[in-house]
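Participant: predicted model, plus sequence, below.
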Amino acid sequence: MGCARVYMCMYMDVAFILCMSLVELRGLEIPRRNLKWDSPSGKAGVGNNRQFSAPRRDHHFNSPASSTRSMYAFSDAPVTRSAKPTMPPQSPNGTYALSVRQFGAKGDAKADDTEAFQKTLDEAYRLGSLVVIVPPGQYILRGNLTVPTGCTLQGTYSYVPSHIMRTDLPTENRPTDGSVLLAYGGRHVDNGCLVTLNELATIRGFTIYYPEQVADKTPVPYPWSVCLTGINTAVTDLECLNCWNAIKAIKAHRHYIARVQGQPINTGVFVDEIHDIGRIEDVHFNPWFSDNRNFTNWQMVHGQAFVFGCTDWQYVFNTFAFAYAVGYRFVETEAGACNGNFLGIGADQTANASIMVDNVKRHGLRITNGEFTAFRKSLFGKEIANPTQVWIKASNTGDVRISNSAFWGPSNQIAMIGGNGTIGFTGCTFVEWDADTMDNAAIYVIGAAGNLIVEGCDFAKTKTPVSHFTLDDTLARAIIIGNTFATPLRIFGHAHNTQVGLNADNSSHSTTDNNDNTVYL
């Protein structure tokens, strides 16, 4: 009986679909009831048997063949107001769009376009969360913008732009092509936001440039370039050329940050209070605006490319940072700490640490296929006392696992480990350490009460003297197994329970601490 009911329902569904197909073929219309739409007052209303036809596509867009930069072409005619909302033309992907030029934006690098931008965004929201198009131009923003719920602020770039303005190049290389936001507001103020994204909002296709930031002097603070404040917000195809702080995501659950480049000076990306999976991919920070030491000294002493606070299940893929004090930092905020998956990440010329962990959640971090260099003597900034590839602080209580990653550059240590979490290296390559020739060990454990696991790694340094491990008797357990060494294995100190075995070096006379707690396999 139950099967008969199922089949009967299926037949009824098929019959309904066939009827609807016949209706469409004969051009008939079926009244649709209770459609939600904007009332003339601008508030959401409920229609009564109202019918709406799709707007005519009488607004023309540039084809890819006619323009390599601008995605859309718009009339500069002002918008006319009417009692009922008039829907704008459709873009090629079926979404509706307004142009900031229709609301008075000039894009001439002279007039302040802040008000025109916000008017366009507000009207886009009133009409039903539309796309706001910004044609090619240099748009001055002396105030700040809010992208309303569901709206998109769209520049001309369909891929992340890049402008190289190093001090050895002519000033004509400043960004003048495509959609450029010239940020003047908030100089000397390091809080607030230039562009704030409400939930479901997106910004994409721009260069953000700070004309008053001087390339050969100490950089000046400005507000964050973009702040993500709601669920499912997105930043794509964006160049933060010389911003103080680039992107901040707070309570932006399921955020998406992709294809971002530039030279953030103080902080590149900061994520906190995220309780559903956020994604960051294809982000590249490099000193394209300035490589002058008067400017980059700040980055090398204070700059942090990626900072993660409380974020649950963070996914990070194909990211890179060059010439910062810290490449990737994991901190504990009032909301908590981080756990996540980090694949294909890299940091070059870091003066303090490629990876710095203040604290992570107990289930912690998974870092795979990374490439890291920390430099004792950098061309880009002041000397830092103790450059280290991986610095696990005494405050850490979580798990940090690093696999199939490479570490090189003249650092003092590969890893300096504290805290009571479990720290593991698997299948990694360690090329250089002990830049100060003080016989520093590659992996140095101090005051740690957790576990250390090093397996299947290649210690490639050949210049003697070479020390590989310095352990602390506060360490609960240490496993050093299946590694290769270009010089005789040297281990100093021991954990409460240390197991060493199946390692291969170039000598049968390894140096280890002789104690009853070490087991050799």
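Facilitator: Cool, the structure landed. Numbers count the residues shown, from 1 in each chain.
Participant: C-alpha only now, for contacts and for neighbours.
Facilitator: Will do.
Participant: how about residue 156, what does it touch?
Facilitator: By CA atoms under 8 Å, 6 or more residues apart in numbering, the contact set of residue 156 is 69-72, 134-136, 178-179, 205-206.
Participant: try it again with 10 Å
Facilitator: 68-72, 133-137, 177-180, 204-207, 237 (CA atoms under 10 Å, 6 or more residues apart in numbering).
Participant: that one: which element?
Facilitator: Assessed by DSSP states H and E, residue 156 sits outside every helix and strand.
Participant: residue 459 is in contact with residue 441, isn't it?
Facilitator: No: with contact defined as CA atoms under 10 Å, residue 459 does not reach residue 441; the gap is 11.1 Å.
Participant: please compare the first structure with the one that follows:
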Amino acid sequence: MSTNSELIAQQLMGALEAQRIWGNVVVNAVLYGADPKGERDSTTAIQLAINAASLLGGTVLFPPGRYKVTSTIRVKPYVLLKGSDTISDKDYTKGVVFNVYTGENDLNTAAFLLDISSGMAGFTFYYPKQVDPTSSTPTPYGYTIATDLTKGYNIDGVYLENIMLLNSYNGINLETGGRFNLRNIYGQPISTGLYIDRIFDVARAEHIHFWTFYASVGTNLFNWIRQNGRAFDINQCDQITGVDWFAYGYKDGFHFDDAGNGSAWASIFGATCDNTERPCYINKCNFVQFVGGSLITANLDKPSITTGTAIDGEFTFADQQYYGGNTIGAVISSTNGRVIFDNCVFKPDGISIKVIDLVVESTCRVVVNGGIIGSGYRVFGGDSLSIDGVPYLPSSTDVTPGGMMTASNWTRTGGSGSVAQITNGIQIPLSTSTFACTFPIPTGSIRQNMCVLEFDIQDSETHDHFFVMEFCRDDGLNQIAAIIGASNMSISALTHIKAPIWLGEFADSMVMRIYGFTYAGTMNVNITNMKVYAADPAKLTTRQIESVYGRIKPSAVPASQSSFPIGVELGKRIIKYSSGAAPTNGSWVVGDTVVFNPVAGAYSGKKCTVAGSPGTWKGYGLIEA
């Protein structure tokens, strides 16, 4: 604790600063009975000091210490509460600390209520009765700092600086707080960090940092925050400017919505989220610019950017980077409005290829200008999408390259035999020597787009074999999409395959290549009725894109069962078994199918009706005895 002379010097310096900026009245909260040792309740004393300063407007000084607060304190118009010039990182024993007991299990009771042109600067807020980080369920409290909505007028001109919300349940609510000025706000609010709504005049907020100041990564409380917490809840506002906003370890990083009063008009520079389930979610917006920063997902299977079904307004992302999701970068599901990506970079984290960078599931207008998206533009959907001024293909547009089912257009390397012409397709010979044949995709015949490859396949023997169909650059590098199979049995029954694939990254130097071999003997593989067309979001869902991406993986099939993954129909696996039994292990989803060798009086196969390991299976296609 400081000496009396040091306290007096500090108070005088603070008083002079407060008189210069805020007003003429300077009072010391301790002189009105506030206890800096935290042994007595200081609520009444602090309110008396505020009342005295409010007579002409002025400053209430708080010497270093810990002040116990048990009920709501009202900061009156033109009064500034002033604590330390700086705040301590995580240390709630230094500087000026409010030990808050107000609002326990009462979300409607705030610890400090702000009035017009009031403010607070240089305080740490600590809740002694909040659970420790080992607990999995926090204790609810009202907001630590909020505007006083009972006044019936807009609480304009609020000022907050150097604030540490160490373990607040709800942090700051600035509803109706036009022209507010926030600077250097830190902490780990558990449920909500900053709530904004009904802001009818230009406001400023810079350097807001919500991080693991209280509950570190891996603790039970941190996990609760990751599943339930929201760092920035942004609703109706009029030309807010934000600078350097950061959130770590929340369910929602930046959440834009309409709470019943309208949506956001805002420009935010340097917005960054890390280890967050939904870094940026747009349910509603008016006009928002997100410039600079990074959005990093906590779950590699989740996108960095998602929207609701009707955002109404326009949202622009500029000069940003998106990391983490190794399947999808952004999913735009809105039926209206516009989303713009200017010079943005979709970058996978720790993998060499991202499945899809951008999914446009509905009719929202989506524009991409410049930037780098993965290893090229991998986009699903596109009826209302344009990239660098070029519209994408409408859904279901046939982009089948001419001559793809003409044998003479295929070039053979290795193995024996040659590609033969059959009705509506080609025949590929396989032997023990690896055989490959390639078809050059004509320049410009396929534009960058997420597509569907559909064809029929049939082989002639039961030899154990390996077979791959892929799209790649003409030098064999940079595989774009592949359908892979391995078998020790026949697929003599004509099998229909439909799989989502990405085409067009190397649209001017791309080939389709088919290759494989047998482990013994020779055999033929017939491929017929092949076509390629632009994917339709209504027929292939996001989940199916995540799980399939044009690959049929033998590893997805239980190794203990003799099987060959032979097809994908709208994202579902079609597996052929020699036995008449359903799978007994492995993970399966509704719609997965097993096909049996035909036996009179038995089922043709079984379908998964309840997902699981191995799930529930029901027979279909009873064959006449």
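Facilitator: Ah, there it is. Quick caveat, the model's predicted, so the values are computed rather than measured.
Participant: hmm, back to that, quickly list what's touching both of residue 459 and residue 441 of structure 1.
Facilitator: Shared contacts of residue 459 of structure 1 and residue 441, defined by CA under 10 Å, 6+ apart, are found at 466, 468.
Participant: okay, now residue 66 of structure 1: neighbour count?
Facilitator: For residue 66 of structure 1, the neighbour count with other CA atoms under 10 Å is 10.
Participant: please apply the same query to the one 3 residues further on.
Facilitator: Counted with other CA under 10 Å, the burial measure for residue 69 of structure 1 works out to 17 neighbours.
Participant: and what of residue 482 of structure 1?
Facilitator: Neighbourhood size, residue 482 of structure 1 [other CA under 10 Å]: 17.
Participant: and the helices in structure 2, which stretches?
Facilitator: 4-21, 43-53, 220-228, 542-547 (DSSP state H).
Participant: reformat the ones you listed as CSV; add distance to residue 496 of structure 2.
Facilitator: Converted to CSV, those look like this (distance: least, CA to CA, whole Å):
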stretch, distance to residue 496 of structure 2
helix 4-21, 77
helix 43-53, 75
helix 220-228, 41
helix 542-547, 18
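Participant: of all those helices, which lies closest to residue 318 of structure 2?
Facilitator: Among the helices of structure 2, helix 542-547 comes nearest to residue 318 of structure 2, with 24.7 Å by CA to CA.
Participant: what residues in structure 1 pair up with that closest one?
Facilitator: Using TM-score structural alignment, none of the residues of structure 1 align to helix 542-547 of structure 2.
Participant: and what of stretch 225-232 of structure 2?
Facilitator: The alignment of stretch 225-232 of structure 2 onto structure 1 (TM-score structural alignment) spans residues 299-306.
Participant: check stretch 32-46 of structure 2 too.
Facilitator: Under the criterion TM-score structural alignment, stretch 32-46 of structure 2 matches residues 103-117.
Participant: out of the helices of structure 2, flag the one nearest residue 168 of structure 2.
Facilitator: That would be helix 220-228 among these, by CA to CA, at 12.0 Å.
Participant: show me what that closest one is packed against.
Facilitator: Packing contacts for helix 220-228 of structure 2, counted by 3 or more CA pairs under 10 Å, 6 or more residues apart in numbering; DSSP states H and E, involve strand 252-256, strand 264-276.
Participant: for residue 15 of structure 2, find the nearest of these.
Facilitator: For residue 15 of structure 2, the closest of these is strand 264-276, at 34.6 Å, according to CA to CA.
Participant: how near is residue 440 of structure 1 to residue 484 of structure 1?
Facilitator: 19 Å (CA to CA, to the nearest Å).
Participant: got it, and residue 212 of structure 1?
Facilitator: Per CA to CA, residue 212 of structure 1 is found 53 Å from residue 484 of structure 1.
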